[in-house]
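Trainee: The following block contains a protein sequence and its predicted model.
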Amino acid sequence: MRLSVLDLVPVRSDQSTGDALTATRRLARTADELGFHRYWLAEHHNMPAVAATNPPVLISMVAAATERIRVGSGGVMLPNHAPLVVAEQFALLEAAFPGRIDLGIGRAPGSDPVTSWALRHGAGGVDDQAVARFPEYVDNVVAMMGPEGVGLQLQGRTHPLRATPHAVGRPPVWLLGSSDYSARLAAERGLPYVFAHHFSGQGTAEALALYREGYRPTEENPTPRTFLTVNASVAESPAEALRLALPQLQAMVALRTGGPLLPQRLVEDAEADPVPATHQGLLDAMARRWVIGSPDEAAKAVRELASTYDVDEVMVHPVAGAHTGTAADASPAREETLRLLTAAL
């Protein structure tokens, strides 16, 4: 079974953005050394605890800091961007790091409504119909990254439009989603697909069934391809793994209940200020859907998830926090989650 990593580049209360980026480079090098298959970086905007605002920039940084691991977006939120810009960015990344780049595409905004407006319209951004035209935009990105490019009809003439002058390869395009929509579209287009299991933990089986049942083979992708994503915190003892997961659990409760969004707490701060009793049930329910435990417990949970959803790859989002006194430019508990999990599997 392949293991991969999803990284949102978390920013703790004791970190600057630069510290968080250094910690991500260290985490990526750890994943590379341990033999992880992919390292994907998310797109979120205007969030105090997330520095993953620009996947192409982060991918370039991580790919340059590693040797063999595939690096990609998990994902680029396409309605926020002009398709040509995305195609140009990833065509260049593929040219710079051939055979190591993945382009994961999502349809969600990845931000609050005000930030979405700023991304899409504040500086003459993409059009008002970006979400409705998502299938067309996906097709355009795929075509423009290829050697032939596309033909743009303008004033009665056909003009060639290519993302890069001489492409010799094109990064695989994956569709990402947390609803049925992307599952159906990926099946129709014959593209690989990933359901955001780490985000809700619900609806995964139904979405994957829709994708597999409706899949239309293509020459590039003759069979459906998918994998599973899951939040993970692994430590030598189950109690310590849960302690390390607490800051992220509290942050997710705040997100779901309209609470204030803050830089990620240190473990001791999270323990000193628990969620209200009315929200404890929500926190406990989320914890049960995550992989939290000792190495053997975590390995068993990952194997069971892979078996349940019939996948041969699992992408873990290492959510282990940090104790007071941890070096600001490091995330040792996140690195240890990867080490302990691979050793147990």
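Mentor: That came through fine.
Trainee: alpha carbons only for contacts and neighbour counts from here, please
Mentor: Noted.
Trainee: wait, Thr17 sits on Thr24?
Mentor: No - using C-alpha atoms under 8 Å, Thr17 is not in contact with Thr24; the gap is 10.6 Å.
Trainee: Name the residue in the two with the higher neighbour count.
Mentor: Per other C-alpha atoms under 10 Å, whichever of Thr17 and Thr24 has more neighbours is Thr24, with 25 against 18.
Trainee: I'd assumed Val9 was in contact with that one.
Mentor: Yes - Thr24 lies in contact with Val9 (C-alpha under 8 Å); the separation is 6.2 Å.
Trainee: Spatially nearest residue to the residue nearest the centre of the chain (excluding sequence neighbours)?
Mentor: In the chain, the residue lying closest to the centroid (C-alpha atoms, centre = their mean) is Gly74, at 2.9 Å. Using C-alpha to C-alpha, 6 or more residues apart in numbering and skipping residues adjacent in sequence, the residue nearest Gly74 is Ala42, 4.6 Å away.
Trainee: Show the contacting residues for Leu242.
Mentor: Ser233, Ile292, Gly293 (C-alpha atoms under 8 Å, 6 or more residues apart in numbering).
Trainee: Thr158 now?
Mentor: Gly151, Leu152.
Trainee: Is it in a helix, a strand, or coil?
Mentor: strand (DSSP: H, G, I helix; E, B strand; the rest coil).
Trainee: Next up, the contacts around Asp139.
Mentor: Counted by C-alpha under 8 Å, 6+ apart, Asp139 has zero contacts.
Trainee: Second structure follows, compare the two:
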Amino acid sequence: MLDLVPVRSDQTSADAVAASVRLAKLADELGYHRYWVAEHHNMPAVAATNPPVLIGLLAGATQRIRVGSGGMMLPNHAPLVVAEQFALLEAAFPGRIDLGVGRAPGTDPVTAWALRHSGPADADDTVNRFPEILDNLAAMMDPAGVSVTVAGRRHALNATPAAGSAPELWVLGSSQYAAGLAASKGLPYVFAHHFAGTGTREALELYRSTYVPSEEHPEPRTFLTVNAAVAETADEAERQALPQLLTMLRLRTGAPLAPQQLVEEAELTPIADAQRPIVDSMRERWIIDDAAGALKRLRALADEFGVDEVMVNPVGGAHVGEDPRTAPGREQTLRLLAAGRADW
């Protein structure tokens, strides 16, 4: 599953993090394979600002599940810092850490500038040099380390002194660029279907058709992400999906952002006629249904695109009066999907 650590109107950041820790424990208990956290900055409804910190919290609270980033946005960070963070996480939780990386800033231009203490020209250069940065990052995390030349002298560089293993590296994207890059590097690839919605087939076909086998990954590996709200009835699932639909509507139309509404608050929020097609388009791409319908659609999605895994972003909201340190709608989505998994 994918977690943006959403912050509702009834929550503090502490509440939102507590809800995600509880959700990760549940995913671990239910047998989910991966739990990834996103990187977004300066957004009122998202507390996933620092994936390595969250990964340490979540991995420490769980026993088995792989925990990772979906993803680390490399333009925001020095590659060695990312390598050190994830090498240390892998040392603490060997065999359980994933490093998903992307080249988008994950925020607005002003916040991107503040993250780097530099001008936008540096950001553009980082995006243009993304393939080189990806190579450097992988080399730095290798247990053997890497040798670099500075001022005509060779220097050893290790992300951590005595690594026994390295995090699994994934390339994230919502375009053919990322697909082609992952294929050329022999790396696993994730398509961000949960917010792109288009171009999925073309990107995955490009990835598979141009894949260059690597020692670690002789065969291409892919999965895609999808938003899902699953409840006891399809009508209740529609209610629980509404707060996130309205959050995404504000984001897509440039309206002021705010903490995610509770279900009852969202139901009182009017949607302009001109904006209904945007909401309807998102609703059609998301999985919003009861358990049987949701599992059927998930299976169909996996079969349609031939992916190895499907990563669910549970977007079910909460009702007025529910404990702010929990995420009832998201927990319900995970429970209902896990209960029907045997039918696959």
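Mentor: Cool, the structure landed. Worth saying up front: this structure is predicted, and the values here are computed from it rather than measured.
Trainee: Now the TM-score, please.
Mentor: Here the TM-score for the pair of chains, by TM-score structural alignment, normalised by the length of the second structure, is 0.97; 340 aligned residues with a C-alpha RMSD of 1.3 Å.
Trainee: Among the contacts of Leu242 of the first structure, which ones are in strands?
Mentor: Residues of the contacts of Leu242 of the first structure located in strands (DSSP state E): Ser233, Ile292, Gly293.
Trainee: Of the residues you listed, which is the most crowded?
Mentor: Ser233 (33 neighbours).
Trainee: Roughly how far does it sit from Leu34 of the first structure?
Mentor: 17 Å (C-alpha to C-alpha, to the nearest Å).
Trainee: for Val86 of the first structure, same thing?
Mentor: The value you get for Val86 of the first structure to Leu34 of the first structure, if C-alpha to C-alpha is used, is 30 Å.
Trainee: Compare neighbour counts for those two and give me the winner.
Mentor: Val86 (21 against 15).
Trainee: quick one: contacts for the more buried one?
Mentor: Leu78, Val141.
Trainee: Could you say which helix or strand holds the corresponding residue of the second structure for it?
Mentor: Val86 of the first structure maps onto Val82 in the second structure, with residues paired by TM-score structural alignment. With secondary structure defined by DSSP states H and E, Val82 of the second structure is part of helix 79-92.
Trainee: Next SSE downstream of that helix?
Mentor: Counting by DSSP H and E, the element after helix 79-92 of the second structure in chain order, helix or strand, is strand 97-102.
Trainee: So which bit of the first structure is that next one matched to?
Mentor: By TM-score structural alignment, strand 97-102 of the second structure lines up with residues 101-106 in the first structure.
Trainee: which residues of the stretch 151-300 of the first structure fall in strands?
Mentor: Ranges of strands in the stretch 151-300 of the first structure, per DSSP state E, counting those that start in this stretch, are 157-161, 173-177, 193-195, 226-234, 291-293.
Trainee: before we move on, back to that, average gap between the match of strand 97-102 of the second structure and the second structure?
Mentor: In this overlay with the second structure, the average offset of stretch 101-106 of the first structure from its partner residues is 0.3 Å by mean C-alpha distance after the TM-score superposition for the first structure.
Trainee: Can you find the partner of Pro263 of the first structure in the second structure?
Mentor: Checking TM-score structural alignment: Pro263 of the first structure goes with Pro259.
Trainee: Who's the closest spatial neighbour of its match, skipping the chain neighbours?
Mentor: Ala45 (4.2 Å).
Trainee: quick check: angle from the top helix by length along the second structure to strand 222-231?
Mentor: Counting residues, the longest helix found in the second structure (DSSP state H) is helix 234-253. When axes from the mean of the first three to the mean of the last three C-alpha atoms, to 10 degrees is applied, the directions of helix 234-253 of the second structure and strand 222-231 differ by 120 degrees.
Trainee: For the ones in strands among the contacts of Leu242 of the first structure, could you give me TSV that also reports distance to Glu67 of the first structure?
Mentor: Output for these, formatted as TSV (distance: C-alpha to C-alpha, whole Å):
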residue	distance to Glu67 of the first structure
Ser233	25
Ile292	29
Gly293	30
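Trainee: Tell me the one among these nearest to Asn80 of the first structure.
Mentor: Lowest distance from Asn80 of the first structure to these (C-alpha to C-alpha) belongs to Ser233, with 31.3 Å.
Trainee: Could you double-check that the closest one sits in contact with Pro332?
Mentor: No - the criterion here is C-alpha under 8 Å, and Ser233 of the first structure misses it with Pro332 at 11.7 Å.
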